[in-house]
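>>> Structure, please.
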Amino acid sequence: MRVLWISGLVILLDQSTKLLVLRTMYRGQQIPVLGDWLKLTFTENPGMAFGITPGPTSVVTVFSMLATALIVFYLYRVRHDYYPYRASLALILGGAVGNIIDRVFYGDTLLFGKVVDFIHVNIWSGFLPESIPVVGGMYISLFPIWNVADMAIVCGVAGIIILHKKCVRYAHEREGSDMEKDKEEKTTETPEAVFERGVSIKE
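Next comes the predicted model:
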């Protein structure tokens, strides 16, 4: 699986930046980078990406480990498929492992850690149009705080969506190429090889 270097690079960048934040910033500290639009804000997330918390921290950690194991298994299954598609999977794998390291080791006890987030992006804030049912007129502020691992996961998912059709086409072309190769090998067999194959079948 020649794409695992991508996962390793993601993990290295993710953990390096998180350790830098842990050693140089205090929780809740904000450092403006591009005004109010982009800041470094140190926060700890007990849930999943973008603050989503589907359950207790230990449950999230175990679920993440199982999902990561499935990604590794699937990467092995598609190890001969379209390279950019496998690279997208490697990005997701690296991001998942990066956040798992936080959940396992960045807490008082194992499996109860929190993910270090610090990339603070103010995407949009304002009132929703009154024409929207139920939520119309509500004030919404979209300011996700994430990390390198989350970025890798998002890029990987986007890559899979974009490259899915091309990957399927590549798999069909590869299958057809293998069939043609087998066909050529059969047609180029010498009479002696055919005779020997027939004798071995009878035996």
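>>> rest of the way, CA atoms for contacts and neighbours
Fine.
>>> max-length helix in this protein?
helix 148-187 (DSSP state H).
>>> On the C-terminal side of that helix, identify the next helix or strand.
helix 191-202 (DSSP states H and E).
>>> tell me the angle of that following helix relative to helix 148-187?
Angle between the axes of helix 191-202 and helix 148-187 is 100 degrees (criterion: axes from the mean of the first three to the mean of the last three Cα atoms, to 10 degrees).
>>> What residues sit buried inside helix 191-202?
Neighbour counts over helix 191-202 (16 or more other Cα atoms under 10 Å) mark no residue as buried.
>>> which ones are touching the residue positioned nearest the centre of the chain?
Nearest residue to the geometric centre of the chain (Cα atoms, centre = their mean): I92, 1.1 Å. By Cα atoms under 8 Å, 6 or more residues apart in numbering, I92 lies in contact with 7, 152-157.
>>> Looking at the residues you listed, which is nearest L142?
Nearest to L142 among those, counting by Cα to Cα, is V154 at 16.6 Å.
>>> Spatially nearest residue to the closest one (excluding sequence neighbours)?
Leaving out its chain neighbours, the residue that sits closest to V154 by Cα to Cα, 6 or more residues apart in numbering is I92, at 7.6 Å.
>>> I'd assumed R27 was in a strand, is it?
No - the assignment for R27 is coil, going by DSSP: H, G, I helix; E, B strand; the rest coil, so no strand is present there.
>>> So the closest residue in space to it that isn't next to it in sequence: helix, strand or coil?
Excluding the flanking residues, the one nearest R27 by Cα to Cα, 6+ apart is F42, at 5.1 Å. Classification of F42 using three-state DSSP returns strand.
>>> Sequence B follows; please return its structure for comparison with A:
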Amino acid sequence: MKKFVIDKKSIVFYLISIIGILVVDQLTKVIVEASMQLASSHTIIDKFFYFTYAQNKGAAWSMLEGHVSLFILIGFVAGIGMIFYFLKTKENEILTRFGLVLAFAGMIGNVIDRVRLGYVVDFIDFIILGYDFPIFNVADMALVIGLGLVILEVLLEGRNNG
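Okay, the predicted model is just below:
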């Protein structure tokens, strides 16, 4: 079995990334809560991009609303899974490692909201080609981009091995 290898420079980079995402995520949410009324919206780019204050009391798209304890537990289990998967990565799996760091930071950001408030603060609102996407936040972006990087590396690795 190959030993997990990571240099100190990478550890520092990953920790700074996690802390940076958490700070930006929590700071933007505090600013939104302090400066906007629930359900109010500010136009950034008309008919395309808005800041709309929403409280998500469920999972994605408010599914399973009202089960805060379940989402905190799922976050805890997912966090352990991400750490375990990270420790199983190879040194050259850079996209997977950074993807897991992003996803972990995003998950922590939303768990902090659930523990602190009982809901997740969302505010980034896009309408693209007439479709009003679900409102999201910085933590959600980190989570989605992170998982996208993991999937991308898996696909690239499969392509290179196939």
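>>> so what number do they get for TM-score?
Once superposed, chain against chain, the TM-score is 0.82 (TM-score structural alignment, normalised by the length of structure 2); 150 aligned residues with a Cα RMSD of 2.3 Å.
>>> Enumerate every residue touching the residue in structure 2 that the residue nearest to R27 of structure 1 lines up against.
Mapped onto structure 2 by TM-score structural alignment, F42 of structure 1 lines up with Y53. Going by Cα under 8 Å, 6+ apart, Y53 of structure 2 touches 32-33, 36-41, 121-123.
>>> Repeat that for G148 of structure 2.
Contacts of G148 of structure 2 by Cα under 8 Å, 6+ apart are G99.
>>> now for it: what does it line up with in structure 1?
Using TM-score structural alignment, G148 of structure 2 lines up with A158 in structure 1.
>>> Same question for H42 of structure 2.
Using TM-score structural alignment, H42 of structure 2 pairs with I31 in structure 1.
>>> what do you get for I16 of structure 2?
I16 of structure 2 maps onto W5 of structure 1 when the alignment is built from TM-score structural alignment.
>>> so that match sits in a strand?
No - W5 of structure 1 is assigned helix when assessed by three-state DSSP, not a strand.
>>> what's the neighbour count on it?
14 (other Cα atoms under 10 Å).
>>> same check, this time on L73 of structure 2
By other Cα under 10 Å, 12 other residues sit near L73 of structure 2.
>>> separation between the match of G148 of structure 2 and R103 of structure 1?
25 Å (Cα to Cα, to the nearest Å).
>>> Could you do S200 of structure 1 as well?
Counting by Cα to Cα, the gap from S200 of structure 1 to R103 of structure 1 is 59 Å.
>>> N45 of structure 1 too?
9 Å.
>>> Tell me which of these two has more neighbours.
Higher neighbour count among N45 of structure 1 and R103: R103, with 28 against 20, using other Cα under 10 Å.
>>> counterpart of the more buried one in structure 2?
By TM-score structural alignment, R103 of structure 1 lines up with R114.
>>> How about I123 of structure 1?
Using TM-score structural alignment, I123 of structure 1 lines up with I128 in structure 2.
>>> Nearest to L70 of structure 2 among the contacts of Y53 of structure 2?
Closest to L70 of structure 2, out of all of the contacts of Y53 of structure 2 and judged by Cα to Cα, is V121, at 17.6 Å.
>>> what about the residue nearest to the closest one when sequence neighbours are not counted, neighbour count?
Using Cα to Cα, 6+ apart and skipping the chain neighbours, the partner closest in space to V121 of structure 2 is Q55 (4.9 Å). Burial of Q55 of structure 2 is recorded as 19 neighbouring residues (other Cα under 10 Å).
>>> cool, and L70 of structure 1?
13.
>>> Per the alignment, it pairs with which residue of structure 2?
Aligned by TM-score structural alignment, L70 of structure 1 pairs with G81 of structure 2.
>>> and that match, what element?
Using DSSP H and E, G81 of structure 2 falls in helix 68-88.
>>> picking that back up, ok, the match of I123 of structure 1 - contacts?
So I128 of structure 2 contacts F48 (Cα under 8 Å, 6+ apart).
>>> What's the separation between it and E153 of structure 2?
Taking Cα to Cα, one finds I128 of structure 2 at 28 Å from E153 of structure 2.
>>> ditto for V24 of structure 2
For V24 of structure 2, the distance to E153 of structure 2 - Cα to Cα - is 26 Å.
>>> More neighbours: which of the two?
Between V24 of structure 2 and E153, E153 has the larger neighbour count (other Cα under 10 Å), namely 18 against 14.
>>> you'd agree the more buried one is up against K90?
No - E153 of structure 2 lies out of contact with K90 (Cα atoms under 8 Å); the separation is 12.0 Å.
>>> counterpart of L93 of structure 1 in structure 2?
That one, L93 of structure 1, aligns with F104 by TM-score structural alignment.
>>> can you tell me how far its match sits from I74 of structure 2?
Remark: distance between F104 of structure 2 and I74 of structure 2 (Cα to Cα) = 12 Å.
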